[in-house]
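J.: Structure of the sequence below:
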Amino acid sequence: MKFTIGNFLVQEIRFGANTSYKKGLLTINKSEALAVVCEDDHITEADLYLVHPGDDVRLLPVKDAVEPRIKLDGAPLFPGVTGQMVQCGEGITHALKGCSVVVVGQQWGGYQDGVIDMGGEGAKYTYFSQLHNIVLVADTDEAFEQKELQKKNSALRRAGLRLAEYIGSAVKTMEPEKMEQYEMVPVADRVIPLPKIALVLQVQSQMEKPGYNTLCYGWDCNHMVPTFINPNEILDGAMVSGSFMPSSSKWSTYDFQNFPMIKRLYQEHGKTLNFIGVILSNLNVESDQKERSTLFVVNMAKTLGIDAAIVAEEGYGNPDTDFTSCLVALEDAGIKTVGLTNECTGKDGRSQPLVYMHEKADAIVSCGNVSELIELPPAKIVLGNLQALARDGMSGGWADDELLGPSVRPDGSIIMENNAMFCGDQVVGWSTKTVKEF
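T.: A predicted model of the protein is given here:
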């Protein structure tokens, strides 16, 4: 499979008469863009804002982020979700780099929603502060979305997907400024005398009710068993982020589209390793489900002749058992394995960082502590609803605390756990965090 991304680097975004791109300037027809958003009758109110790195702007509750793209063959950007089922990972897709569509709730947040600060101290905690962002702030008529702690956010998230495709259409017929090419020849045809490496992605899929989990070609990942997938498919829209997971642990749709760990393995392919591909796994609740997924991952790895694996976990807590069990089972099969995850120590720092630990899981890269307290000053502009952090059960925020007080203070400053920072742990490979020894 050969997949090409034609890139256009966005350096400035404005509203204007036509949706177009020229020499780094992206212009968006706001009324047309909002018409695309409001194709879903559940959207009751919507507006668009443009924010840039360094702006004194706070966004919350953030639902998802999506890179604007368009496929040149007319296929939907997210097959099985925004259109018919077609193969991802082949052909040419054009992408607007350096920007994203960020979906924000106008009123209601929930456990899985997050915060992005575009400027100041808070900007360093999330990759998305580095991008020029088209911010969709919208509300829906779904009463369920207002009252429940766990929200599907379906109408809002899908509106963001449609909007990203509409904006991407600005560059459909243009000559790209830079090209990325990714090609995977069949495993059986490779003669590469280097260690065979697989990337195991444990995507968020704990909810048994439909509508919350990460989607693969529109299919709820809770309902699948681990499967072998070409990495090109992941980079080309096969995966859509789910709504369930504390925000710092989430992998946004933008993350899947640009997965840094996949791109890094591609860079080393044929030089230091033989990148076999991706084993797409899931995170489960019941013990037998966890055991079944581990069995499938290990059997695929052995069948493919894998020498080493990287296992990345989207989440923490209950999923730590899936994560550690997979590491141990791969090691038992003679496959050297490295894990990528965050950790949770609790506000007092005394909790065991992973729910389940094992002496054989002795090579783990920590991408940060979800419980780390973050204190940030007021922002000049808030897009969305600041009170969502305290009022709506956002993971990492609280209405009041005996020692720390409320997450949202009267002056607009906030205190929260890293849990509430949108995709803040950056397990996919964006992270610039480092370890300090005391």
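
J.: okay, CA-based contacts and neighbour counts for the rest of this
T.: OK.

J.: now K290, what's its secondary structure?
T.: State at K290, reduced to three classes by DSSP: H, G, I helix; E, B strand; the rest coil: helix.

J.: er, D139 actually
T.: strand.

J.: How many residues are close by it?
T.: Using other C-alpha atoms under 10 Å, D139 has 23 neighbouring residues.

J.: Please apply the same query to C221.
T.: 29.

J.: what sits against it?
T.: V203, Q204, S205, N213, T214, L215, N282 (C-alpha atoms under 8 Å, 6 or more residues apart in numbering).

J.: Make CSV from the residues you listed and add secondary structure and neighbour count to it.
T.: Putting the contacts of C221 into CSV (DSSP: H, G, I helix; E, B strand; the rest coil; neighbours: other C-alpha atoms under 10 Å) gives the following:
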residue, secondary structure, neighbour count
V203, strand, 27
Q204, coil, 30
S205, coil, 28
N213, coil, 26
T214, coil, 27
L215, strand, 24
N282, strand, 31
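
J.: Spatially, which two of those are the most separated?
T.: L215 and N282 (10.9 Å; C-alpha to C-alpha).

J.: Need the contacts of C221 in JSON lines (columns: distance to V338).
T.: Converted to JSON lines, these look like this (distance: C-alpha to C-alpha, whole Å):
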{"residue": "V203", "distance to V338": "17"}
{"residue": "Q204", "distance to V338": "19"}
{"residue": "S205", "distance to V338": "22"}
{"residue": "N213", "distance to V338": "25"}
{"residue": "T214", "distance to V338": "23"}
{"residue": "L215", "distance to V338": "25"}
{"residue": "N282", "distance to V338": "17"}
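
J.: just curious, which of those is nearest to D141?
T.: Nearest to D141 among those, with distances taken as C-alpha to C-alpha, is N213, at 21.5 Å.

J.: Please tell me I have it right and the closest one contacts W251.
T.: No: look at N213 against W251 with C-alpha atoms under 8 Å: they stay out of range, at 11.3 Å.

J.: got any residues that touch both of those two?
T.: With C-alpha under 8 Å, 6+ apart, N213 and W251 have common neighbours S241.

J.: And what about the residue nearest to N282 when sequence neighbours are not counted, helix, strand or coil?
T.: Excluding the flanking residues, the one nearest N282 by C-alpha to C-alpha, 6 or more residues apart in numbering is Q202, at 4.6 Å. Assigned with three-state DSSP, Q202 falls in the strand class.

J.: how many neighbours does Q202 have?
T.: Q202 has 24 neighbouring residues, counting by other C-alpha under 10 Å.

J.: In contact with it, which residues are there?
T.: Applying C-alpha under 8 Å, 6+ apart to Q202 gives the contacts L280, S281, N282, L283, V311, A312, E313, E314, F323.

J.: part of a helix, is the last one?
T.: So the one you mean is F323. Yes: assessed with three-state DSSP, F323 lies in a helix.

J.: The structure of the following sequence is requested for comparison with the preceding one:
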Amino acid sequence: MKLKIGNFYVKDIIFGETTKFEQGILQINKEEALRVVYEDENITDADLIIAKPGDKVRIVPVKEAIEPRYRVEGGPVFPGVTGELMQAGNGATYALKNSSVLVVGKKWGGFQDGLIDMSGEGAKYTLFSELLNICLVADTNEDFEKNEQQKKNKALRWAGMRLSEYLGKTVANLEPEDIEVYELNPLTKRTEKENMLPNVAFVMQPQSQMEEMGYNDLVYGWDANHMLPTFMHPNEILDGAVISGSFMPCSSKWSTYDFQNYPMIKRLYEEHGNTINFVGVIMSNLNVALEQKERAALFVAQIAKSLGVDAAVVAEEGYGNPDADFIACIVALENAGIKTVGVTNECTGRDGASQPLVTLDQKADAIVSCGNVSELIILPPMETVIGDLESLARDGLSGGWGNDEILGSSVREDGSIIMENNAMFCGDRVSGWSTKTMVEF
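T.: Here you go, the predicted structure:
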């Protein structure tokens, strides 16, 4: 497979009479763009608001992030989701870099939603404070979900994807500023130099725990809960084959933007042919029952062994129950003679004294920590709130609360907030964005 991603670098976003991309400026006709949003009759109220780095803006509840893109040869940006099923990872795709579509709840949030500050102390916690964001702030008539802590948010998330495709079309007839090329030869046709290097695979564990459909990450539109571990080309992930779900404590989430730009995959590509022979991606899953977890781990190890993998990186989307899948996978790979590194965040409790992962094993002796989901974050009031600040306390966001005997409400009377890192949108950057470092004591 050979994927070319043509990049257009967005310098500013404004509203105007036409939707176009010119000299680095993305101009949006709001009325026309909202018609794309309202194509779903379940959307009852919607607006577009632009949020830029440095703005004194707080955005909550954030549900999803998507990079605007355009598939040059035709077809949907997200095969099997926003259009017909087709192979991703081949051909050319154009991307509007430095920008994202953020899907934001106008009146209600849920366990899987998060917060973004575009400036101040809070901005350092999430990548999305560094981007030019088109915030789709909307509500739906999906009343059956409003009192549920965990929500599918389908109408809102799909509207965000349609909007990102609509914006991506602005560069359809333009020449990109630069082109990234991602290509791996078939395993049986690698060069002598590549074959002399250690064979390395990336094992991804996207969120797939929910047995009821509609919450989990989707692979080509297929609910990942139905999957057994399978071998995928890394280009597929970078080119829209996988979209984010709607069940995950938010700091641990992989947004669709993360899948589209997955830093760990790109870094493995950089090392390919130099220090490693990048075999590809083993797409695993996260399960509920212990037997399911053990079965998936055995599948991963068998695939890796059959491919001649010498070393692997395992990354999990989540913590808690998924830690059992994560550790089981590492142990199965180590038992197969494959040196393995894990990438995850921790849940050590607010006092930092709890076991960081639900389950551990001596063979899991090389784990990269991306942070503590329980870390308390206190942030001052922000001049402007996009969305609904009260949702952080009212609607059961994973890092917010309505009342605590000691700490009170997550949202204070003056508009300042206290919350766990859990509620920071994609805050722990498990996909590889993290700028966090370890401190020795």
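
J.: care to give me the TM-score?
T.: With the length set by TM-score structural alignment, normalised by the length of the first structure, the two chains reach a TM-score of 0.99; 438 aligned residues with a C-alpha RMSD of 0.6 Å.

J.: Against F144 of the second structure, how distant is the corresponding residue of the second structure for the residue nearest to N282 of the first structure?
T.: Aligned by TM-score structural alignment, Q202 of the first structure pairs with Q205 of the second structure. Distance, Q205 of the second structure to F144 of the second structure, by C-alpha to C-alpha, to the nearest Å: 30 Å.

J.: And L96 of the second structure, by the same measure?
T.: 35 Å.

J.: Which one's more surrounded, these two?
T.: Each of L96 of the second structure and F144 has its neighbours counted (other C-alpha under 10 Å); L96 has more, 25 against 8.

J.: show me what contacts the more buried one?
T.: By C-alpha under 8 Å, 6+ apart, the contact list for L96 of the second structure reads N7, F8, Y9, V10, E67, P68, R69, G168.

J.: Please flag which of the contacts of Q202 of the first structure sit within helices.
T.: If you go by DSSP state H, the contacts of Q202 of the first structure have F323 in helices.

J.: what's the burial count for Q23 of the second structure?
T.: For Q23 of the second structure, using other C-alpha under 10 Å, the count is 10.

J.: What lines up with it in the first structure?
T.: By TM-score structural alignment, Q23 of the second structure lines up with K23.

J.: and what of D323 of the second structure?
T.: Using TM-score structural alignment as the criterion, D323 of the second structure maps onto D320 of the first structure.

J.: Give me the distance from whichever strand or helix holds that match to the chain's centre.
T.: With secondary structure defined by DSSP states H and E, D320 of the first structure is part of helix 319-332. Remark: helix 319-332 of the first structure is offset 22 Å from the chain centroid, using C-alpha atoms, centre = their mean, to the nearest Å.

J.: what about the helices in the second structure?
T.: Going by DSSP H, the second structure shows helices at 30-37, 143-146, 154-168, 192-196, 234-238, 256-260, 263-271, 290-306, 322-335, 391-394.

J.: Export those to CSV and append columns for distance to E73 of the second structure.
T.: Shown next, in CSV, are the helices of the second structure (distance: least, C-alpha to C-alpha, whole Å):
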stretch, distance to E73 of the second structure
helix 30-37, 22
helix 143-146, 38
helix 154-168, 13
helix 192-196, 31
helix 234-238, 16
helix 256-260, 18
helix 263-271, 23
helix 290-306, 32
helix 322-335, 38
helix 391-394, 42
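
J.: In contact with the closest residue to S129 of the second structure other than its chain neighbours, which residues?
T.: Nearest residue to S129 of the second structure, sequence neighbours excluded (C-alpha to C-alpha, 6+ apart): M118, at 4.6 Å. By C-alpha under 8 Å, 6+ apart, M118 of the second structure lies in contact with A51, K52, P53, G54, D55, K56, V57, R58, F128, S129, E130.

J.: Among those residues, find me the one that's closest to P186 of the second structure.
T.: Distances from P186 of the second structure to the contacts of M118 of the second structure, taken by C-alpha to C-alpha, are shortest for F128, at 35.3 Å.

J.: For the closest one, which non-adjacent residue is closest in space?
T.: Distance criterion C-alpha to C-alpha, 6+ apart; nearest residue to F128 of the second structure, sequence neighbours excluded, is I116 at 7.1 Å.

J.: Mind listing residues that contact stretch 75-82 of the second structure?
T.: Residues contacting stretch 75-82 of the second structure (C-alpha under 8 Å, 6+ apart): 69-71, 83-88, 158, 161-162, 165, 220-222, 239-243.

J.: rerun at 6 Å
T.: R71, G83, L85, M86, Y220, G221, G240 (C-alpha atoms under 6 Å, 6 or more residues apart in numbering).

J.: distance between the ends of that stretch?
T.: Stretch 75-82 of the second structure: ends 9 Å apart by C-alpha to C-alpha.

J.: now it: which residue numbers in the first structure?
T.: Mapping stretch 75-82 of the second structure onto the first structure (TM-score structural alignment) gives residues 75-82.

J.: and what of stretch 350-363 of the second structure?
T.: Residue span in the first structure matched to stretch 350-363 of the second structure, by TM-score structural alignment: 347-360.

J.: Same check on stretch 415-431 of the second structure?
T.: Going by TM-score structural alignment: stretch 415-431 of the second structure matches residues 412-428.

J.: so which of the contacts of L96 of the second structure persist in the first structure?
T.: Of these, the ones still in contact in the first structure (both residues aligned by TM-score structural alignment, their matches' C-alpha atoms under 8 Å) are N7, F8, Y9, V10, E67, P68, R69, G168.

J.: out of the residues you listed, who's nearest E31 of the second structure?
T.: G168 (16.8 Å).

J.: tell me the contacts of the nearest residue to the closest one once chain neighbours are set aside?
T.: Closest residue in space to G168 of the second structure, ignoring its immediate chain neighbours: R69 at 4.3 Å, by C-alpha to C-alpha, 6+ apart. By C-alpha under 6 Å, 6+ apart, the contact list for R69 of the second structure reads Y94, A95, E165, G168.

J.: List only those of those residues flagged as buried.
T.: Y94, A95, E165, G168 (16 or more other C-alpha atoms under 10 Å).

J.: The last one reaches P68, doesn't it?
T.: Yes: checked against C-alpha atoms under 6 Å, the pair G168 of the second structure and P68 is within contact range at 4.9 Å.

J.: Now stretch 335-352 of the first structure: buried residues?
T.: Buried residues in stretch 335-352 of the first structure (16+ other C-alpha under 10 Å): I335, K336, T337, V338, G339, L340, T341, N342, E343, C344, T345, G346.

J.: And for stretch 292-299 of the first structure?
T.: Quick answer for stretch 292-299 of the first structure (16+ other C-alpha under 10 Å): S293, T294, L295, F296, V297, V298.
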